[in-house]
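Undergrad: After the sequence you'll find the predicted model.
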Amino acid sequence: MDLHLPCEDSSVNDVVPIWNPSVVANAERQRLQGKDGSKVTTVVANPCQGPDRPLEVSYTDTMVIGNGSFGVVYQAKLCDTGEMVAIKKVLQDKRFKNRELQIMKRLDHCNIVKLKFFFYSSGDKKDEVYLNLVLEYIPDTVYKVARHYSKLRQTIPINYIKLYMYQLFRSLAYIHSLGICHRDIKPQNLLLNPETGVLKLCDFGSAKTLIKGEPNVSYICSRYYRAPELIFGAIDYTTKIDVWSAGCVLAELMLGQPIFPGDSGVDQLVEIIKVLGTPTREQIREMNPNYTEFKFPQIKSHPWSKASFIKVFRMRTPAEAVELVSVLLEYTPSLRVSPLQACAHAFFDELRDPLHRLPNGRSLPPLFNFTQLELSAAGSLKSALIPKHLKDSVGSGNEASAASGGPSTPENINPDSPSHPSSSTTSRQPSNEIV
């Protein structure tokens, strides 16, 4: 097999070039001793929303909970409230404005991790500056939960898969309505509260506001979840790469293992072809018009039918689940369903049942508290998205206030939710850098 794929280059600095002469006006940190002898760190931080007035924030009980090429993530406790937070610390280039921060300041959604504060700190080396994002702390991830079941040689119960995937699609619908592409959807970036069943999308370190005609790097997204157009080297892709990744996550949760494992771009493509068949020339042109190598193995795909989906999925996998995967994992990006179309899919009908509960007996978290921004993109899908019992209770024209299947209380009704904070308008400077 002779496949020629673009080189994988992950060396691109994914930040927004903009002149910023000083980002460390409040970099100094004071270390004090708490009453119980614990170390307390006090910083001058900026709030994510509201008036841009720096304020002192003190935290303690700091410990490392994650690290990687991006930096380090700490868990800490706010001294004033006792609330647990996660602090993501990343090295900052003073010549650039951090794209992750600019995007996080725009976001306000129940299925997206909330940025509370941010501050800058100095490093050990001269002129070394770190950006610290203070985020709400959520204890689990879909990845950890899936691993737990895998060790038991089980898959996550289908009710939980429905709940988690529905909330993922809601988060994608929201960020895509703002023109933002996450570019790294995977189980590790899906935070979970195991008690309430609430899922929140995190890690916007690879996210970008996509602008038509503006090139983007193709080597983005974790390999098992990379859309085929990225493997073919496309630089003018759309938010549909997130939809493909979400389809991979759904398939993985049902299978108990990644659907397209691969150690390289070629391996990845072979795994995709095994399931979807060899892409046609037209499909390849739709993925990347500039790709000219057409030497592919001719492999027949598994037909997505009730009679033969056992070749990919387990015998008892619901037909609606397989059908949803089939419209998410399309070669042609434009043929993949939108996140809101996915939310309206029959696979999630059970969540719209007012009597449905979590397997632990608890009520479902708010699932239908759509903001006007979300519904403005829904069009004719509104009637399918909001359950009949909620439409009847809130009346015509108030669909945005429909919330969970539980009682209509102030906590789960959201008629006046802001679409996003006023800080969503950020300045952009022209750049020759492709990110």
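TA: Arrived safely.

Undergrad: contacts and neighbour counts: CA atoms only from here.
TA: OK.

Undergrad: Who's the closest spatial neighbour of residue 176, skipping the chain neighbours?
TA: In this structure, residue 176 finds its nearest non-sequential neighbour in residue 239, 6.5 Å apart by CA to CA, 6 or more residues apart in numbering.

Undergrad: Return the residues in contact with the one you found.
TA: 176, 179-182, 210 (CA atoms under 8 Å, 6 or more residues apart in numbering).

Undergrad: out of those residues, which are buried?
TA: Burial by neighbour count, judged by 16 or more other CA atoms under 10 Å, picks out 176, 180-182, 210 from the contacts of residue 239.

Undergrad: I'd like to know how far the residue nearest to residue 176 sits from residue 149.
TA: 31 Å (CA to CA, to the nearest Å).

Undergrad: cool, residue 287 as well?
TA: Applying CA to CA, one obtains 35 Å for the distance of residue 287 from residue 149.

Undergrad: got another, please set it beside the one above:
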Amino acid sequence: MCSARDGQAQRCHIRPASDPKSATARRRNRTTPGRGVPCLPRPRWYAAAARDEVGGPAAGTVPSPQSHKGMAKKLTAFSTAGSNVAGGGYYHLPITDIVITKRDGQKVKTVQVVKADGSDDDLIELSYITTKVIGKGTFGVVQQIKLVDTGEVYAVKWVRQDRKFKNRELQIMRHLSHTNITQLRYFFCTLDKNKDTVYLNLVMEYIPETVHRVILHYSRNKHTFPLFFIKLYMYQILRGLAYIHMLGISHRDIKPQNLLCDPDRCIVKVCDFGSAKYMIKGEPNVAYICSRYYRAPELILGATEYTTMVDVWSAGCVLAEFFIARPVFPGDSNLDQFSEIMRILGTPTEEQVLEMNPNWTECRFPKRKAVAWEKVLEGKGTPSAIDLTVRLLDYVPAKRMTCFDGMTHVFFDDLRKPGITLPDGGPLPQLFNFSHEELQVNPSINHLLRPH
């Protein structure tokens, strides 16, 4: 049922798609006593689109890797049955043994890897030491490693690989190369001790911090995140997203934890493409995607033909979080998340609801008035920051500012001033080294993108 909580937005829970005459349905179809607000119907995101199962066959125009020939004897190949984009066939990746030796009292692992920007047949040998575990989750483990020969430091993401499917994250990352995107360097596959589970290892550039931890650092020290660095970090976030959107890719899990940063160089890079997908118009996608606090409202309403604008919404949430040091929409559940959004943006109109999901027919929501963003950002947001936030966090996906347009916003004008430096006098990271392809997206705004 729907209930109120201390004057906040009503919590609207999803009614299962069941027989309306059943006892369960009758109980869940009740309105809130004295309020007359019906519970929201359950969106159909649980019937996941067949071509968009997590870890399933990749969509888009990514070429399929070539089959492997002339492997070293210790290498085998496994095939995954997911059909490739070209239409059918098998997907092959080399499986290698990890050889462990001792060197100067340290455990050294040696493995055959494939260069991310090379042919699958070009194998090279890497010897490394695992220095620490960076993170763990349902996806797997991320470790920091150090190469024995060169001393280079990398991050290795270690995930279970379903033999039935291609790994979409690997396919996408092999085709990305940008200043504000974490770079994949190598990859290799291994088996577990029982030789029945395959693990994919993604060897990526190592970036020491996340935006989440940097925000937490300022908050714990009771300091406000410096406005100049909000501009610098947010610009790079939008630039990284603009690049993948140009390629037709939606990240689908933008949040501070998936934004790496190097505080010394002030560089920000988008990471973790485990939920990313090439967006094909007319092709359905799962709606139950993206971390809850950063989930776009059209996803909450069960839309399956959404666009890269779901990332723009998430970016707007991150922008607000820079100012208040906590998620701006902290929902307890999926539908409670929508209630949190209404608490600030107000109740969407019927037209806005249909723009988010044309198939959403039962759209009665509790009436809420919008809250001024000056209040939401606790008086810390400048007029230009508030304007950018409003343009990113629009109910209607098509009305949200694109990432390329976002970079031209007046909020970032300080970054374009001639001779601008970091507060300590150091140089800014690369902000304007746009490729020819980037400048072809919307030539009419190119003069606004560059310093002026």
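TA: Noted; the coordinates are in hand. Only a predicted model underlies this, so the values are computations on that prediction, with no experimental measurement involved.

Undergrad: what TM-score comes out when they're superposed?
TA: The TM-score (TM-score structural alignment, normalised by the length of the first structure) is 0.85; 382 aligned residues with a CA RMSD of 1.7 Å.

Undergrad: related to what we said a few turns ago, residue 287 and residue 149 of the first structure: who's more crowded?
TA: Each of residue 287 of the first structure and residue 149 has its neighbours counted (other CA atoms under 10 Å); residue 287 has more, 26 against 15.

Undergrad: Translate the more buried one into the numbering of the second structure.
TA: Aligning on TM-score structural alignment places residue 287 of the first structure opposite residue 356 in the second structure.

Undergrad: these two touch, right, that match and residue 304?
TA: No: taking contacts as CA atoms under 8 Å, residue 356 of the second structure lies outside contact range of residue 304: 10.0 Å.

Undergrad: need the longest helix for the first structure.
TA: For the first structure, the helix with the greatest residue count under DSSP state H is helix 158-177.

Undergrad: what's the spacing between residue 405 of the second structure and residue 380 of the second structure?
TA: As judged by CA to CA, residue 405 of the second structure and residue 380 of the second structure stand 24 Å apart.

Undergrad: same question, residue 334 of the second structure
TA: 29 Å.

Undergrad: and residue 382 of the second structure, what pairs with it in the first structure?
TA: Using TM-score structural alignment, residue 382 of the second structure lines up with residue 318 in the first structure.

Undergrad: go on, residue 157 of the second structure?
TA: Under TM-score structural alignment, residue 157 of the second structure pairs with residue 88 in the first structure.

Undergrad: Give the closest residue to its match in space, chain neighbours not counted.
TA: Per CA to CA, 6+ apart, closest to residue 88 of the first structure is residue 73, 4.4 Å.

Undergrad: same deal with residue 372 of the second structure?
TA: residue 344 (7.8 Å).

Undergrad: my read: that neighbour touches residue 374, true?
TA: No: using CA under 8 Å, residue 344 of the second structure makes no contact with residue 374, being 11.2 Å away.

Undergrad: if you count what's nearby, which of the two comes out ahead?
TA: Using other CA under 10 Å as the criterion, residue 344 of the second structure and residue 374 rank with residue 344 on top: 19 against 14.

Undergrad: mind listing what that one touches?
TA: 369-372, 376.

Undergrad: do residue 98 of the first structure as well
TA: Contacts of residue 98 of the first structure (CA under 8 Å, 6+ apart): 15-16, 92.

Undergrad: Of those, which is the most crowded?
TA: So for the contacts of residue 98 of the first structure (other CA under 10 Å), the most neighbours sit at residue 15, 23 neighbours.

Undergrad: residue in the second structure matching it?
TA: Looks like residue 15 of the first structure aligns to residue 56 there (TM-score structural alignment).

Undergrad: ok, now how distant is its match from residue 426 of the second structure?
TA: On the measure of CA to CA, residue 56 of the second structure and residue 426 of the second structure end up 45 Å apart.

Undergrad: count of residues packed around residue 238 of the second structure?
TA: 22.

Undergrad: Would you confirm that it contacts residue 408?
TA: No: in this structure residue 238 of the second structure lies outside contact range of residue 408 using CA under 8 Å: 10.4 Å.

Undergrad: hang on, the earlier thing: in helices only, show me the buried ones among the contacts of residue 239 of the first structure.
TA: Per DSSP H, these map to helices at residue 176.

Undergrad: of the buried ones among the contacts of residue 239 of the first structure, closest to residue 50 of the first structure?
TA: residue 180 (21.9 Å; CA to CA).

Undergrad: Leaving out chain neighbours, which residue sits closest to that closest one?
TA: Residue 180 of the first structure sits nearest to residue 209 (CA to CA, 6+ apart), 4.2 Å away.

Undergrad: Show me what the one you found aligns to in the second structure.
TA: Taking TM-score structural alignment, residue 209 of the first structure has residue 278 as its aligned residue in the second structure.

Undergrad: Confirm for me that its match is in contact with residue 249.
TA: Yes: Residue 278 of the second structure lies in contact with residue 249 (CA under 8 Å); the separation is 4.4 Å.
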